[in-house]
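Visitor: for reference, the sequence and a predicted model appear below.
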Amino acid sequence: MKNLILSFLLITGSFSSFAQVVGENNTEFTRADTLRGSLRPERTNYDVKSYHLKLKVEPEKKFISGSNIIAFEVLNDMPVMQLDLFDNMKIDSIVYKNKNLDYRREFNAVFINFPEALQKGLKDSLQFYYHGHPKEALHAPWDGGFVWTEDDEGNPWVGVAVQGTGASLWYPNKDHQSDEPEEAQMDISVPNGLMDVSNGRFLGKTDLGNGFTEWRWKVVNPINNYDIMINVGNYVHFSDKYKDLDLDYYVLPYNLEKAKKQFEEVKDMMACFYEKMGPYPFPEDGYKLVEAPYLGMEHQSAVAYGNHYQNGYLGRDLSGTGIGLKWDFIIIHESGHEWFGNSITAKDIADMWIHEGFTSYTEAIYVECEWGKEEALEYLQGLRGNIANDVPIIGKYGVNSEGSGDMYYKGSNLLNTIRSIYDDDELWWNTLKDYTKTFRHQTVSTKQVEDFFNKPIETDLKPIFDQYLRHSSIPELQLKEENDQIWYRWKAEVKDFSMPVDVFIDGKEKRLRATSNWQKINSEEDDLGDIRVNKKEFYVDVRKM
C-alpha cells in the first residue's frame, strides 16, 4: 500500500490511500530530485547483487548503527559509484579491499571514488558503515520513516515505512527501483527480550552478551529497496500452511487469539489469488503477516499489518457499498502486492500505477471469488468516488515523481474496463496469470504492460491506456438525437480516440465501436432516455446532448 495518499484524509473521512506520494502535482524539480530519480553512469555502470545489513537498533535512543555489505557487478568501467543515504545519517567509513574510500555527499547522494576505475565484469563488494537518528514518520505509512512507540504493555515497538520517501532514509543502497538485489540478509540486533522480524526465512539468533540479541533473516529472491524491513517488538509466533506455502504470523501477545481468528482469511485469499493470478511469487521466502504500529505496507514476505483485527479499512468501507466490510482490507490489499509491486516492480516510480492499480484490482478479484462478479463490479464502481481525475496517473520520469493518487482506483477501474473490452473472461484470467508468470521477479515499464495486454485481442488498447494514464480526464461518450436517429462519439484528449463500449437498448446489451467521429446506432430505438451505458463494466463519462 503506498505511494500515494494524497493526504491523511482517509482517516478523517474523505478519500485516502496508503502511503507517500512523491512529487505529485510538481512541475518543477530540484537537483536533489534528479540525483534520486535519474539513471546516470554512476548508477548504471554497476548492478547490485546483494545487500547484507548488520544493524543495531536502540529504541530508547531512537538510534541505529552498523553497516551494509553491498555486493555488485561492474557493467561498464566505473571510476565513481553513486549510493544513497539521507544526509542526516552520518557516514563512518566506506571500505573496499580493506581501505577507506574517498567520497563526497550531495543532498542524499553519496559519490564514492575508487583509486582506479573498476573494470567491466568485476564482481566484488564494499562495506558501508554509518549511524544516526533516522527520519521519523509522523503518520506512517502516509509519510516515510521510523515509528518509535510502545505496545499496550509498555514494551518498545518499532516499525519502518519508507515507500516513496526512500529506503535510503535508514540504510545505504542504490535507491532506485530499476535495480533490485538478488538476495538480502538482515542481521538485526535489538535489546534482549525483544524480537526482530524481517523479510524471508529466519536463520537464527545470538545473544551478544551486551544486552542485545541478533536476529538473522535472509531473502533469496529479488527484492525492491523499500520492501527490506525490520519490525521490532515483543512478538509471539504462530504458523499455518496453504498447500506447500508456509504462513507465519508475528503478533503482540495480547492479540494472539484475535489474530488466529482474523488471519484465517489468508487461506481463502491464497486460494483465490492462486486461481486468478498464479502461484505465490516467493515460496522460498515464505509468507508472513507482522503486526505493525502503523496501518500496513507490502513488505515482501513480511507484510506489515496494523488494521486492528477488523474488517474493512480501519473499520470503514472505501467503496461506500458495504462490500468492503466483508473482508480485511489490509490483509487482501497488502498481500496482493506480493504479485504486483514486489514480484513485478515498476522501473521508475512514475509508473507506480503498475503496483497500485493492479493491487487495487486484487481487492475486486477477492470479492469476485468470495461473493461473485456482480458484487465485484459494484465494489469497483463504488470506489470511483475516491477518484479525483485532476492529474495524470503517470508521473514525470527520472525525477522521483510518482504521479497521481488516482493510480489506485482509476488504475483498477481501467483494468476492469480492459477486461470488459476483452469480453472473454477465460482469456482475461489466462492473460493476467500469464502476465504474472512472464514478468515474475522483474522490473517493467508502462509500455511493456501496455504491449502485453494489447497482444491477445484485436482491439487496439494503446489509445485507451494513453487516455486513462497520461491525461487527467476519462473519455466522455456523447449521445444525441438528430433526424430521428441516435448518434454517438467519444470526446477525449487522445487524437482519433476509439474504444468499444457496451450499452443497453430496450433491455438488450449492444456493443458500440465508438470513435471520435459521429456514428449512427443501427437500431429502431430513437429515444435517448431508453439508452443506458453499462457503467459498471466501463469507467466512462456519458453526456446526452
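Guide: Great, that's in hand. Numbering: from 1, shown residues only.
Visitor: use CA for all of it now, contacts and neighbours both
Guide: OK.
Visitor: quick one: name whatever helix or strand follows the helix ranked longest in the chain.
Guide: Longest helix in the chain, counting residues (DSSP state H): helix 353-371. Downstream of helix 353-371, the first helix or strand assigned by DSSP states H and E is helix 373-383.
Visitor: so which strand or helix has Gly66?
Guide: In the assignment (DSSP H and E), Gly66 maps to strand 63-74.
Visitor: in stretch 246-262, what's buried?
Guide: Buried positions in stretch 246-262, judged by neighbour count with 16 or more other C-alpha atoms under 10 Å: 246-252, 256, 259-260, 262.
Visitor: so what touches it?
Guide: Residues from elsewhere that reach stretch 246-262, judged by C-alpha atoms under 8 Å, 6 or more residues apart in numbering: 151, 197, 233-241, 283, 286-291, 309-310.
Visitor: if you set the cut-off to 6 Å instead, what comes out?
Guide: Outside stretch 246-262, the residues within contact range by C-alpha atoms under 6 Å, 6 or more residues apart in numbering are 235-241, 286-291, 309.
Visitor: do stretch 423-434 as well
Guide: Defining contact as C-alpha under 6 Å, 6+ apart, one finds that stretch 423-434 is touched by 276-278.
Visitor: distance to Asn98 added to the residues you listed, as TSV?
Guide: Below are those laid out as TSV (distance: C-alpha to C-alpha, whole Å):
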residue	distance to Asn98
Lys276	51
Met277	47
Gly278	46
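Visitor: highest neighbour count among the residues you listed?
Guide: Neighbour counts for the contacts of stretch 423-434 (other C-alpha atoms under 10 Å) peak at Met277, which has 23 neighbours.
Visitor: narrow the buried residues of stretch 246-262 to those in strands?
Guide: Under the assignment DSSP state E, the buried residues of stretch 246-262 contribute 246-251 to strands.
Visitor: which one of these sits closest to Phe128?
Guide: Tyr250 (30.5 Å; C-alpha to C-alpha).
Visitor: what does the host helix or strand of Leu414 rub up against?
Guide: Under the criterion of DSSP H and E, Leu414 resides in helix 409-422. Applying C-alpha under 6 Å, 6+ apart, the external contacts of helix 409-422 come out as 357, 360-361, 537-538.
Visitor: which of those residues sits closest to Asp317?
Guide: Nearest to Asp317 among the contacts of helix 409-422 is Ser360, at 13.7 Å by C-alpha to C-alpha.
Visitor: by neighbour count, which of the contacts of stretch 246-262 wins?
Guide: Glu291 (28 neighbours).
Visitor: alongside the first one, take a look at this:
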Amino acid sequence: MNLKLIYPILLFTSLISISTATAELFPKLAIDDHQQNIFRGTITPERAWWDLSHYHLDINVDPINKHISGTNTMKYIVLSKQKRLQIELQAPMQLNKVEQNGKVLAVEQLGYSYFITVEQEQEVGKEYQLTMHFSGHPRAAVRAPWDGGITWNKDDNGHDFIASSCQGLGASIWWPNKDHAYDEPNNGAMISVEVPEHLMDVSNGRLVKVEHNKAKQTKTFHWQVTNPINNYGININIGDYVHFGEKYQGESGELDMDYYVLRDNLDKAKKQFKDAKRTIEAFEYWFGPYPFYQDSFKLVEAPYLGMEHQSSVTYGNGYQNGYLGRDRSQTGAGMLFDFIIVHESGHEWFANNITHNDIADMWIHESFTSYSESLFLEYHYDQEIAFEYIRGKRLNIQNKSPIIGQYGLHQEGSGDMYDKGGNMLHTLRQIIDNDDTWRSILRGLNKKFYHGIVETAQVESYISDKSGKNLSKVFDQYLRDIRIPTFEYFVKNNQVQYRWSNTIDGFDMPVRVFINGKAMWLSPSNKWANISVDNEQTEDKADKVQVMVDANFYVSTLNLLGN
C-alpha cells in the first residue's frame, strides 16, 4: 500500500561492510538478535523509498526432501531517488541471486536482511520489478501456528499434508519479501505452486488455472489475489483435498464461499462448516461488508489449529465446537460455535482488512477478533449469553505485561491482547452506552481504514471521536498498564464515598453502578467523591446500602468497610 505511516528513520548504512568471506553467497556481516530485530522492526531508509505494488511467488514444493525453490518477482513504485533496497529471507532458506532487466544485481547480507543495489536510475513515480531466486529447506514449524514455519505432515491415508504458518515469525521464514507490516502490495499477488500430480495446493484468492507437467508428474496451481494482502497472510496448503462450496448473498453482492478438506473428512466438513456462512452473516452486520469479495472466502483444512490467512482461512479444530472441544469461557456459551471458524474468519476484518503498522500493535488484530466471538453469539443467540461469554474469558487474563509491545523492535505485546483486549472493548461499549453508536463505530473502522495500515493512535482517536467521549485514559490503562482499576467505596452517614485506585494518574472512566438496585452513572477519579443515599431506603443504616458495579465493566470492586 502507499506509505501512510513512517516511524523516525534510523540510519543503519554505516553498519554495512563488505566481507571477503568466500563461504557466503553474498558479502555478509553477522549481527546479534537485538540488531536483527531493529532491522526487522524499523522502516529503514532502504525500505522507505519504494512502495510495494505486486508479488508473484512462483515455487516448487518437494515433499520428499522438504524443500522449496523458486522465484519472487516483486513490483514496486519509486517514491524517492534511491538505489538500495532491503528485503528479508530467514535461514536456512538461501537467496541465490537477484535480477533486474536481465542483469544480476549486487547484494549484501546483514543477518537475514538483504540489501540489493539496483543498477538503473530509479525514476520517481515509475514502477519497476526485480526477481529474487531462492531455495532451501525452510524451517519446520515447531508448534504451529504459534511457532510457525512449514508443517510437513501426512494424512491418515499416507498422503502429504503440508501448510505454512508464519504470523510473528514472518513470511521471510519461507520466501523473500519486504517483511514489515507497514507496506502491502497495492495490486495483490499471484501465487503459483508446483506440487506432485496427486496433490492439490490451495492458496489465497481465486484459482485461475492449473498446469500439468507430465514429464515431471507435477501440477502447478495459480492463485490470484486482487486486493492488498499482508505478507504473513500469503499461504500454501497442500494435500489430498476435495472441494465443496456455496454462495452467500451479502452486503456487497454474491460471495463465493469455498471449502477444501481432506478427502475422508468431507461429510464432517459439510456439517461443521455451516458455521462459516453464519459467521459472515454476523460479522457483516457488526463490521460491514466482507472486505474481499473479489478474492472470495475459503476455509481450508490444515495440519494445525488454524490461522487467518486472507481469503484462505485455515482450519484444524477437529470438526467440533469450542476450542479443541472445550469452552475457553467456562460458561457453556463457547460450545455453541466452532471457535476456529468464528475467530479466524473474524480476522478478515481485523488483521486483513485493518492491519497494524507495527507488530507492537497486534492488539488491533487480536482484541477486536477475540471480542467478535461474543458478537457472533449476540447476533445468533442473545445478548445475555454473549455478555456472559466475554466476561467468562477474564479467567484467562494474566496481567503480567502490557498489551502493547515495544515499537521498532518487531516485538508484540502480551497474550492478554486476546481476552483482556476483548474485555476492554466490551467495557468501552458500556461507557458509550448506545448499541447503535457502538455498531456504527465497528462498521466505521472497517470503512475508514478499508484495506489500510493503522497504528493504535488512529484507532483510539476514531473511537473517541465517534463516541463523543475522551477515552484516552481508558486506552492508556488497559493497553499500556497491567493493573485492573479498582472501584473503592465505603458507606458512612448516608453517603457512598468512592474513588478509583490501582490506576494510572488521571484515570477518569465513568462507570455504571447499582445502589440498592437502582442504576446510576458515577464519574470517579483518583480522589474521593461522594453521593447521598436515599434515607428512606437505607433507614439510616449503612449496612443496608448495597453497592454493585455493573459486571460488564472490567474492574475490581473493594468495599473498604466490608459492610
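Guide: Received it, and whenever you're ready, just let me know what you need. These figures come from a predicted structure and were not determined experimentally.
Visitor: got a TM-score for the pair?
Guide: After superposition, the two chains reach a TM-score of 0.93 (TM-score structural alignment, normalised by the length of structure 1), with 517 aligned residues with a C-alpha RMSD of 1.3 Å.
Visitor: leaving out the residues flanking it, which one is nearest to Ser372 of structure 2?
Guide: Gly346 (6.5 Å; C-alpha to C-alpha, 6 or more residues apart in numbering).
Visitor: correct me, but that neighbour touches Thr369?
Guide: Yes. Using C-alpha atoms under 6 Å, Gly346 of structure 2 is in contact with Thr369, at 5.4 Å.
Visitor: looking at those two, which is more packed in?
Guide: For Gly346 of structure 2 versus Thr369, neighbours defined as other C-alpha under 10 Å are more numerous around Gly346 (30 against 26).
Visitor: residue in structure 1 paired with that one?
Guide: When structure 1 is aligned by TM-score structural alignment, Gly346 of structure 2 is paired with Gly336.
Visitor: do the same with His380 of structure 2
Guide: Using TM-score structural alignment, His380 of structure 2 sits opposite Glu370 in structure 1.
Visitor: pull the number of nearby residues for its match.
Guide: 16.
Visitor: how much space between it and Phe63 of structure 1?
Guide: Going from Glu370 of structure 1 to Phe63 of structure 1 by C-alpha to C-alpha, to the nearest Å gives 45 Å.
Visitor: check Ser198 of structure 1 too.
Guide: From Ser198 of structure 1 to Phe63 of structure 1 the distance is 18 Å (C-alpha to C-alpha).
Visitor: which of these two has more neighbours?
Guide: The residue with more neighbours, out of Ser198 of structure 1 and Phe63, is Ser198; 29 against 13, by other C-alpha under 10 Å.
Visitor: the more buried one against Ile230, yeah?
Guide: Yes. Assessed by C-alpha under 6 Å, Ser198 of structure 1 is found in contact with Ile230 at 4.9 Å.
Visitor: can you give me the strands in the stretch 201-350 of structure 2?
Guide: Using DSSP state E, counting those that start in this stretch, the strands of the stretch 201-350 of structure 2 run over 206-213, 218-225, 237-239, 241-250, 253-262, 297-301, 306-307, 313-315.
Visitor: same question, the stretch 51-200 of structure 2
Guide: Under DSSP E, counting those that start in this stretch, the stretch 51-200 of structure 2 gives strands at 67-78, 84-88, 94-100, 103-104, 106-110, 113-117, 127-136, 149-154, 160-165, 189-196, 200-202.
Visitor: what stretch of structure 1 does the fifth one fall on?
Guide: It stands for strand 106-110 of structure 2. Against structure 1, strand 106-110 of structure 2 falls on residues 102-106 (TM-score structural alignment).
Visitor: distance between that stretch and the chain's centre?
Guide: Centroid separation for stretch 102-106 of structure 1 versus its chain: 31 Å, with C-alpha atoms, centre = their mean, to the nearest Å.
Visitor: pull out the buried positions in it.
Guide: Neighbour-count burial for stretch 102-106 of structure 1 [16+ other C-alpha under 10 Å]: 103, 105.
Visitor: what's in contact with that stretch?
Guide: Stretch 102-106 of structure 1 is contacted from outside by 110-113, using C-alpha under 6 Å, 6+ apart.
Visitor: and stretch 38-51 of structure 2, by the same measure?
Guide: Contacts of stretch 38-51 of structure 2 (C-alpha under 6 Å, 6+ apart): 9, 76-80, 84-86, 408-410.
Visitor: now do stretch 188-205 of structure 2
Guide: Here stretch 188-205 of structure 2 makes contact (C-alpha under 6 Å, 6+ apart) with 54-61, 217-228, 235-240, 295, 311-312.
Visitor: only the buried subset of the residues you listed, as a ChimeraX command please.
Guide: Only the buried entries of the contacts of stretch 188-205 of structure 2 go into this ChimeraX selection, using 16+ other C-alpha under 10 Å:
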select :54,55,56,57,58,59,60,61,218,219,220,221,222,223,224,225,226,227,228,235,236,237,238,239,240,295,311,312
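Visitor: which strand or helix spans Phe475 of structure 2?
Guide: Element membership of Phe475 of structure 2 [criterion: DSSP H and E] is helix 472-480.
Visitor: which residue numbers in structure 1 go with stretch 271-288 of structure 2?
Guide: Taking TM-score structural alignment, stretch 271-288 of structure 2 hits residues 261-278 over in structure 1.
Visitor: residue in structure 2 matching Asn192 of structure 1?
Guide: Under TM-score structural alignment, Asn192 of structure 1 pairs with Glu197 in structure 2.
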